[in-house]
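Dropping the sequence and predicted coords here.
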Amino acid sequence: MSKENYSIAAIAKQIRAIDFKLIKDVLISQLVIDSRSVIDPGHSLFFALPAERDGHQFIDAAYQEGIRSFVISDTHFIHNHADANFLLVADVKTALQELALLNRKIHQLPVIAISGSNGKTIVKEWLFQLLATDYNIVRSPKSFNSQIGVPLAVWQIRDEHTLGIFEAGISRPDEMPRLAAIIQPTIGILTNIGEAHAEGFNSPQEKLLEKLKLFTNTDVFIYAPEYLQGLAEENLPGQRRFSWSMDRKADLRILFVEPIDGKSYIKAIYQDAEIECLIPFTDKASIENAIICWATLLAMGYTAEQADLKLEKLTLVRMRLELKNGINQSSVIDDSYSADISSLAIALDFLNQQNQHDKKTLILSDLLETGKSTDALYAEIAALITQKDVQRLIGIGTEIMEHADLFNVEKQFFQSTEDFIKDFSNLTFNNESILVKGARRFGFERISKLLTQKIHDTVLEVNLNALVSNLKFYKSQLKPGVKIMAMVKAFSYGSGSFEIANVLQFHKVDYLAVAYTDEGIALRKSGITLPIMVMSPEPAAFEAIVKYKLEPELYNLEILKGFIAFLQSDKPAYPVHLKIDTGMHRLGFDEADIEEMLQLIDANDSIKIQSVFSHLAGSDDEKHDLFTRAQIAWFKTVAGKVTDTLGYQPIRHISNTSGITRHPDAQLDMVRLGIGLYGFDSAQEQARTLQTVAVLKTTVTQVKHIKPHDSIGYSRRGVMPEGGEIATVKIGYADGYSRMFGNGVGHMLINGKRVPTIGSICMDMCMLDITGMDVKNGDEVIVFDESLSISELAAQINTIPYEILTNISQRVKRVYFYE
């Protein structure tokens, strides 16, 4: 039995459904866990998984997408939708894993399994590159390696596949045996063991032992002794072991690594003979990952010569989409280095997240080495394009051109990338979202360059996956039913506008908040439909507020009376938010004004009090906890009076980012999540629970040799008594890099090494002391990232991370990444 023949009735038996309602015995080919990510609804099975939000809440949304088969664990849903199949199970995640396990047992092919703390996805993708000419490979999409991701990856195995490559990740004890049972690896690879996901374990060795459970029954286990935490070789898994090492005896013993013209020449001892390879990378992580791949090829029986030829052809793996500003008010999503059906679906989902443009265009190359017939492949792509509501297709390649009749959208086709570029001046791109997705050999980076606005060498990279991870962390800290208002004021703390808001909307926050009306208008024009609170509404903006369905914060009697007077009484009650001053003493109704406020809201039915809220002044600091508790108590008292006056209870919120975890009793009905989204929360600094969202980069413009006692920069403040070398880099105070960082106060990273500023910070550039380093024009310079953090920069000039982030100039281009 092949996977294509799995009927819903057979699945009900395999997952041991407690109860079921079968209306129609359909064949299932797609497993869906997200109602927003549907490819073939007629043959899809939706799993209502528990998460931050119960998957049962999205059954109706999945039904609207056309899905008619569901796996559930809540008996209340089994009789929903008269024409749909429902399978009731004790645990939905276990049911998903059982179904994947069945598919693995049916397909007895060799499987490579990869685990470790770092490098899993790169090693997987490089092994795919190295082995694709010899095998028909199925592999984990992107970095699907969790208790849910692994089953979805293994479900992809089909009869035509001859090799599987899957990665497995864990975050706590006792997770790996289940993944090992699903993957059933024949070859096991342990990559670098670092600190990632260490918080779930008592010790590094406990984490290592848990990861090794993946390889218990492998035919061969590939590893580096350096990462074994002192574990004896006889206690290692695998019937056969293959080791590699940079500094000790091993099956593949690395002698040296030598950089040559942007590549790395590596010599090693293997089977008592010297062997060599050349890889097109020079950074430490890539060298290690390439050596792991080298060891794997040798362990699989390839000769040293065969392995060398393959390794030299390795190409860069980009696992993330880039969102950039395009020409003619367009947005460009650059995924120009990979093309397969799974990543196409992911990229189209991201295209739909960024819904600031009505028109969506896909530029797509031939998809190569998919293992499917071209007729079946392009029929599936055509259905996917229709389902994802793409209005325009530009196909490049002979295969997609031959299947042009399958696509019922606005379409154009070109035989090659060169033909597209030649005709580019005759093509029109205007006010649309454009997804550029091509197999590497088509060189679509050239197309992306044509479509993208020229980017200043100083760039703020915003990691949208990190933003989502931080959002999920705070969701996990909330009590059931508590809503989230996400703060996107001040250009989302310098990180972006609609780009951030669209992601937050996609991940179902409940409210957005902006400072001023024009910020809210910009979001509405970019397709944001979430409720938006305006925190500083001006009377002159009342008309625009109502026109764009924004919700004003009313914070004193004057603005309350003014907005009531503006509204027409014959219209439905308009949603507003009342702010109470409980001690912040910035904005809000004072205690003396509460009674008159209550009288006004009681006497006027032209407004609806959507929420009543206040602001904690010192929620992040233990020394202010007594004051914070007093604020919370007074706020609850006033909110109670508002409820008594209205006869209904508005949403109550007082907790900010730090308050969410430090004062859980203040979560009430909603919390306001601000700087924590972007990776900063003084209440979480020691826990390492948040990810860095923004990385600021620039480049070296010129390298100069300075003579002894020469001065550098304005007012001759930089002096090199012994001479040396400096690098001028393309960032200055007009970009948001404060003059206070001058004269050695600030540091940047070049080639992984910290270097100090020297001399004064100029408007558009500054200078770094690079004496003794090998630096050249065009080298990348890191202003801040996860290792040189914004918090550290803030401490250097005695300010706070908010100021560092929000000061980054609008002329610094933002590039958004999504994995």
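Yep, that arrived. Numbering: from 1, shown residues only.

From here on, just use CA atoms for contacts and neighbour counts.
OK.

Determine the next helix or strand in the C-terminal direction from the longest strand seen in the chain.
Counting by DSSP state E, the longest strand found in the chain is strand 694-706. Downstream of strand 694-706, the first helix or strand assigned by DSSP states H and E is strand 710-712.

so how far is that following strand off the chain centroid?
44 Å (CA atoms, centre = their mean, to the nearest Å).

again, but for stretch 377-387
25 Å.

residues touching the residue nearest to residue 127 when sequence neighbours are not counted, list them.
Leaving aside its chain neighbours, residue 127 sits nearest to residue 293 (6.4 Å; criterion: CA to CA, 6 or more residues apart in numbering). Neighbouring residues of residue 293 by CA atoms under 8 Å, 6 or more residues apart in numbering: 123, 126-127.

looking at those, which has the most residues close by?
residue 123 (25 neighbours; other CA atoms under 10 Å).

Please compare the first structure with the one that follows:
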Amino acid sequence: MFTLEEMLTIEHIAVENLSPNRVLRIRRITTDSRNVKPGDAFVAIRGERFDGNRFVDAAVERGAVCAIVNEGLKHTKLRVPLIRVKDTTRALGELARLHRRKFDIPVIAITGSSGKTTTKEMVHSVLKTKYNVLSTKGNLNNHIGVPQTLFRLKKNHEVAVIEMGMNHVGEIHYLCEMAEPTHGVVTNIGKAHLGYFKSIEQVAEAKGELFDWIAERGERVGFINMDDSLVVRQSKKVRNKITYSCSRSRAAMQSRLERVDAKGQPVIELTSKGWKKPVTISMRIAGIHNISNVTAAAAIGKEFGISPGEIQSALQNFKPVSGRLEVSRISGVTIVNDAYNANPESVMSALETIASMDCRGRRIVVLGDMLELGTSSRSEHKHIGAALLKFQCDMLLTVGTYTKHLNNAAKIKEKIHYDDKRQLIQQLSGSVQKGDVVLIKGSHGMRMDEVVNELVKYLKPKT
């Protein structure tokens, strides 16, 4: 991956224990001392609750041949090269950029308030029909996760798909400096992470840093969601635009909803200039909002030379990512597991989805707090509560701090709020019946996946 000499090109303060062997080969870069293997370099990252500098000795014991540490690290008993830097996180990013520059391949960056991971997985599914694709694992999309993805680049990779997340101004720009994308897409702009910003317009500017980066670098390409006015506004400077839309006939890639089946899965028609005829896709993922993600993936696929038939096959066989509108049926109960994360837009989309599903029993909605909404937290939860009635919700169970306001605003007869998740699980398990459709959703920090797991355990036939 690196030689020691290459690693010394990053900005550093001092180097200790430098041997004459500057061509010492570094097999891998890692930030977790528990995962170090012989030949690795260990980067001692500092976080709010941990300090990797405390584990340098352990990393060396496990076989690390080099370590990047903060300038203030005291002990000097180690005999491997120590590269002292002001900021080990920045050093990690520099190394990631250094490694990325070894590969002359397209890099597609994907950001947005929601749908990033699903779109990334869809794009991967489409592109792998023709290319050897590297993509972000899970949602490792921050200043630590993006380097980890870039370090996985190898000579046989032909294209990379990098998911980028953010919760403050400048973060997307920093990730772009690292990954140097040739193509970029902003899926949408909504209220996720609003607590870190003064307004949704400021959120848009922060997400738009991807388009700014692309616009400043000539021939790079932006994929523009024409159905989101904030995305369109942020893309104005992009010279090479490929548009997509679920409603506008002039977009380069267009989709049209034909119908929604009993499982809440859309059937759509895709059309694009240069295609001889439209392509029909029977989606295997629920939710009308996912049509936009499919359309984006199709637009990217076409730009990369994937045939209409291959795009159709890849997207028609695409299954949802775990915890994102993942539908399962156990003992006659339909569980809609959307527990991975939540923001106002994604909650409304999930409610719209279960309203479109065939239900012979009750529609039960189980919600945890939507976090990181700042001063808008109370009002956004109230807004969701007031909207529940139109989504044919029969029963509402909530847990958390802000969902109390949601529960109070809901005009539903059967509703209960809990401060304790265990009590909610007991109530849900005791009341669920055959034919019910149960939606479970909340921000990642609420760990609503625990509710899903306990409900599944309760419903599974006992052997």
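Ah, there it is. This one's a predicted model, so the numbers in the text were calculated from it and none came from an experiment.

and the residue nearest to residue 127 of the first structure, that one's in a helix?
Yes: under DSSP: H, G, I helix; E, B strand; the rest coil, residue 293 of the first structure sits within a helix.

Alignment lookup: it to the second structure.
Aligned counterpart of residue 293 of the first structure in the second structure: residue 297 (TM-score structural alignment).

Strands along the stretch 351-463 of the second structure, start to end?
363-368, 395-399, 414-418, 437-441 (DSSP state E, counting those that start in this stretch).

okay, the last one sits on what stretch of the first structure?
Using TM-score structural alignment, strand 437-441 of the second structure corresponds to no residues of the first structure.

which residues does residue 122 of the second structure contact?
293-294, 297, 314-315, 318.

sorry, back to before: distance of the residue nearest to residue 127 of the first structure relative to residue 114 of the first structure?
11 Å (CA to CA, to the nearest Å).

any idea how far residue 354 of the second structure is from residue 425 of the second structure?
20 Å.

Looking at those two, which has the bigger crowd around it?
The neighbour count for residue 354 of the second structure versus residue 425, taken as other CA under 10 Å, is higher for residue 354 (25 against 20).

hmm, back to that, let me have the contacts of residue 293 of the first structure in CSV, extended by distance to residue 377 of the first structure and secondary structure.
Below are these laid out as CSV (distance: CA to CA, whole Å; DSSP: H, G, I helix; E, B strand; the rest coil):
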residue, distance to residue 377 of the first structure, secondary structure
123, 27, helix
126, 24, helix
127, 23, helix
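
returning to that earlier point: so of the strands of the stretch 351-463 of the second structure, which one's packed in deepest?
strand 437-441 (a mean of 27; mean count of other CA atoms under 10 Å).

circling back: please identify which pair of the contacts of residue 122 of the second structure lies farthest apart.
Largest separation among those by CA to CA: 293 and 314, giving 13.3 Å.

more crowded one of these two?
residue 293 (27 against 22).

so where do the strands sit in the stretch 201-350 of the second structure?
221-225, 240-245, 253-260, 266-272, 279-282, 326-330, 333-338.

Tell me which of these is the most buried.
Across the strands of the stretch 201-350 of the second structure, the average number of neighbours (mean count of other CA under 10 Å) peaks for strand 221-225, which reaches a mean of 26.

Distance of residue 143 of the second structure relative to residue 180 of the second structure?
Taking CA to CA, one finds residue 143 of the second structure at 14 Å from residue 180 of the second structure.

Then residue 342 of the second structure?
If you go by CA to CA, the gap between residue 342 of the second structure and residue 180 of the second structure works out to 29 Å.

check contacts around the closest residue to residue 254 of the first structure other than its chain neighbours.
Residue nearest to residue 254 of the first structure in three dimensions, not counting chain neighbours: residue 268, with 4.2 Å by CA to CA, 6+ apart. Neighbouring residues of residue 268 of the first structure by CA under 8 Å, 6+ apart: 252-256, 274-276.

now these as JSON lines including distance to residue 422 of the first structure?
What follows is the contacts of residue 268 of the first structure, written out as JSON lines (distance: CA to CA, whole Å):
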{"residue": "252", "distance to residue 422 of the first structure": "49"}
{"residue": "253", "distance to residue 422 of the first structure": "50"}
{"residue": "254", "distance to residue 422 of the first structure": "48"}
{"residue": "255", "distance to residue 422 of the first structure": "49"}
{"residue": "256", "distance to residue 422 of the first structure": "46"}
{"residue": "274", "distance to residue 422 of the first structure": "49"}
{"residue": "275", "distance to residue 422 of the first structure": "46"}
{"residue": "276", "distance to residue 422 of the first structure": "42"}
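
picking that back up, and the match of residue 293 of the first structure, how far is that from residue 247 of the second structure?
Distance from residue 297 of the second structure to residue 247 of the second structure, by CA to CA: 16 Å.

can you check residue 288 of the second structure too?
13 Å.

Counting neighbours, go ahead and name the busier of those two.
Legend: neighbour count by other CA under 10 Å for residue 288 of the second structure and residue 247, higher for residue 288 (22 against 14).

what residue of the first structure takes the place of the more buried one?
Using TM-score structural alignment, residue 288 of the second structure pairs with residue 284 in the first structure.
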